[in-house]
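Chemist: Here is the input, now give the coordinates:
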Amino acid sequence: MPGELVPDRGELRASHEDRDWAVERLRVAAGDGRLTLDELDERLDVALKARTYGELEALFVDLPADGPAPAGGVAAVSPKDMSRIVVDSASAKRDGPWVVPQRMGIESKSGSVVLDFTSAIIALPTLEIEASVRSGSVTLVVPPDVFVDVDDVAVKSGSVHNRAQPAPATPVRLRVHVTGKVRSGSITVRPPRPPRRSFWQWLLRRPRPMTAIAR
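Modeler: The predicted structure is shown next:
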């Protein structure tokens, strides 16, 4: 309407997608050594509670690259050439809209690593993973359009299980090739678990909702 005040971009309301994208950017910055763990925890808390673009943009004033994604979509990202995950007795997880790199190195001594590709940002057709699992575990959660090959993993006294085989007619969006060795731990590939029913769905005995596949 004529004469109506238009708020600045920083005052516009952020969406769930904007907050998720900000969280992933902060995780990448911490992985690059730009943020300490305490700084990461503090900024993640702010990002998850942010209501406006201005609150999100304030989290990146001392970090390189662009600010939060514009309304209407996630900003374009460039996947890393190499990403490493090393856990001792702790745990690490990549889920939500995380950016899949070209190669990954995973070392799990006695902890656990989970890679959830359900909502991952996939810009490349292939991913090479070199895994070293002692007594820990590595779990890959893959939707139907992600194919995982674990035939080249050397197993000593542990286990490797692939419970996610895509249907022949399903187009493959990402091929994951896993190599490395498992001593007394495990590598497991499985499909996403069905979403939990809400209380009202359970009460009315409605079927579980279909799992959405990120495109």
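Chemist: make it CA atoms for all contacts and neighbour counts henceforth
Modeler: Will do.
Chemist: What's the separation between the most centrally placed residue in the chain and Thr118?
Modeler: Nearest to the geometric centre of the chain sits Asp95, at 2.8 Å (CA atoms, centre = their mean). Applying CA to CA, to the nearest Å, the value for Asp95 to Thr118 is 8 Å.
Chemist: Who are the packing partners of the helix ranked longest in the chain?
Modeler: Among the elements of the chain assigned as helix by DSSP state H, the one spanning the most residues is helix 16-31. Packed against helix 16-31 by the contact rule (3 or more CA pairs under 8 Å, 6 or more residues apart in numbering; DSSP states H and E) you find helix 37-49.
Chemist: Just checking, which helix or strand succeeds the helix it packs on along the chain?
Modeler: Per DSSP states H and E, helix 37-49 leads on to helix 53-57 as the next helix or strand towards the C-terminus.
Chemist: What is that next one packed up against?
Modeler: The contact analysis (3+ CA pairs under 8 Å, 6+ apart) places helix 53-57 against helix 37-49.
Chemist: Which positions in the helix it packs on come out as buried?
Modeler: Buried residues in helix 37-49, counting neighbours by 16 or more other CA atoms under 10 Å, are found at Leu40, Arg43, Leu44, Val46, Ala47.
Chemist: Also this sequence, please, to line up against the first:
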Amino acid sequence: MPNDLPDMRASHEDRDRAVEALRVAGGDGRLSAEELETRVESALNARTLGELAALTADLPAAPGTREVLVIRQGGGKYVQDGRWPVPARIELRTQLCRVTLDFTQAVITSNVLRIDADMVHGKLFIVSSPGMVIDTSGLNLTFSKLKIRSRDFAADARLHVELAGTLLHAKVIERRSRR
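Modeler: Here you go, the predicted structure:
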């Protein structure tokens, strides 16, 4: 639900997704009947994606959102861009591959994303959005390079990306969105 711009106006579809996530949480017993009613009313009246994100931030990923995105590829390019649902975890298993993860229009449903990487002779481009922090402390690098700008921990980060795993003759490059 939350987009890279929390002040962006919410659509009817955005509100419907938030209400559905709240109803599922209520059915699972995560919200009391009173809290469910209050949050649904707030979701229906929400004007921005940030308001919707606040209503669902303490709930599991929205229905239809994959918990794990597995990227297995040898050679070529893999691009994830546009309005794609960001899962809680990405498994990145590539060889001789250029991977681009563009978060500028991504639908972010959680404030933490873990990327488990096993990259050999490749590049990972992360196109970051405002409020995004990338933590590379879990990476094991062998003849590899990092060009990350947003390493500083921020408690109020909208999305905290945890990179972990092994890179062999690989690069991770962060690019800032141009918006």
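Chemist: Quick check: the aligned partner of the residue nearest to the centre of structure 1 in structure 2 vs Leu69 of structure 2, distance?
Modeler: For Asp95 of structure 1, the aligned position in structure 2 is occupied by Asp81, per TM-score structural alignment. Here Asp81 of structure 2 is placed at a distance of 14 Å from Leu69 of structure 2 (CA to CA).
Chemist: what does Leu101 of structure 2 give?
Modeler: 12 Å.
Chemist: These two: which is more packed in?
Modeler: In this comparison of Leu101 of structure 2 against Leu69, neighbours counted by other CA atoms under 10 Å, the higher total goes to Leu101 at 19 against 16.
Chemist: Remind me which helix or strand the more buried one belongs to.
Modeler: Short version: Leu101 of structure 2 belongs to strand 98-102, going by DSSP H and E.
Chemist: Which residue range of structure 1 does the helix or strand that that strand is followed by align onto?
Modeler: The helix or strand immediately downstream of strand 98-102 of structure 2 is strand 107-108, counting by DSSP H and E. Following TM-score structural alignment, the partner segment of strand 107-108 of structure 2 in structure 1 covers residues 121-122.
Chemist: what's the answer for stretch 136-143 of structure 2, then?
Modeler: Residues 150-157 of structure 1 are where stretch 136-143 of structure 2 lands when matched by TM-score structural alignment.
Chemist: how far is that stretch from where the chain is centred?
Modeler: 25 Å (CA atoms, centre = their mean, to the nearest Å).
Chemist: Please point out which parts of that stretch sit buried.
Modeler: Residues of stretch 150-157 of structure 1 classed as buried by neighbour count (16+ other CA under 10 Å): Val150, Val153, Ala154, Val155.
Chemist: so the first one, which of the three states?
Modeler: Assigned by DSSP: H, G, I helix; E, B strand; the rest coil, the conformation of Val150 of structure 1 is strand.
Chemist: who touches the closest residue to it other than its chain neighbours in this structure?
Modeler: Spatially, and ignoring its direct neighbours in sequence, Val150 of structure 1 is nearest to Val178 (5.1 Å; CA to CA, 6 or more residues apart in numbering). Residues in contact with Val178 of structure 1 (CA atoms under 8 Å, 6 or more residues apart in numbering) are Glu128, Ile129, Glu130, Ala131, Val148, Asp149, Val150, Asp151, Asp152, Val153.
Chemist: closest to Pro166 of structure 1 among these?
Modeler: Val148 (9.3 Å; CA to CA).
Chemist: can I assume the closest one is in contact with Val172?
Modeler: No - if you go by CA atoms under 8 Å, Val148 of structure 1 and Val172 don't touch, sitting 10.2 Å apart.
Chemist: Wait, the residue nearest to the centre of structure 1 touches Asp116, no?
Modeler: Yes - taking CA under 8 Å as the definition, Asp95 of structure 1 is a contact partner of Asp116 at 4.8 Å.
Chemist: anything in contact with each of those two?
Modeler: Counting by CA under 8 Å, 6+ apart, nothing touches both Asp95 of structure 1 and Asp116.
Chemist: Tell me the residue in structure 1 aligned with Ala170 of structure 2.
Modeler: Counting by TM-score structural alignment, Ala170 of structure 2 lines up with Gly185 in structure 1.
Chemist: Name the nearest residue to its match, sequence neighbours excluded.
Modeler: The spatial neighbour of Gly185 of structure 1 that comes closest, neighbours along the chain excluded (CA to CA, 6+ apart), is Ser135 at 4.0 Å.
Chemist: from what I can see the one you found touches Arg183, true?
Modeler: Yes - with the criterion set as CA under 8 Å, Ser135 of structure 1 and Arg183 qualify as a contacting pair; they are 6.7 Å apart.
Chemist: overlap in contacts of those two?
Modeler: By CA under 8 Å, 6+ apart, the residues touching both Ser135 of structure 1 and Arg183 are Gly158.
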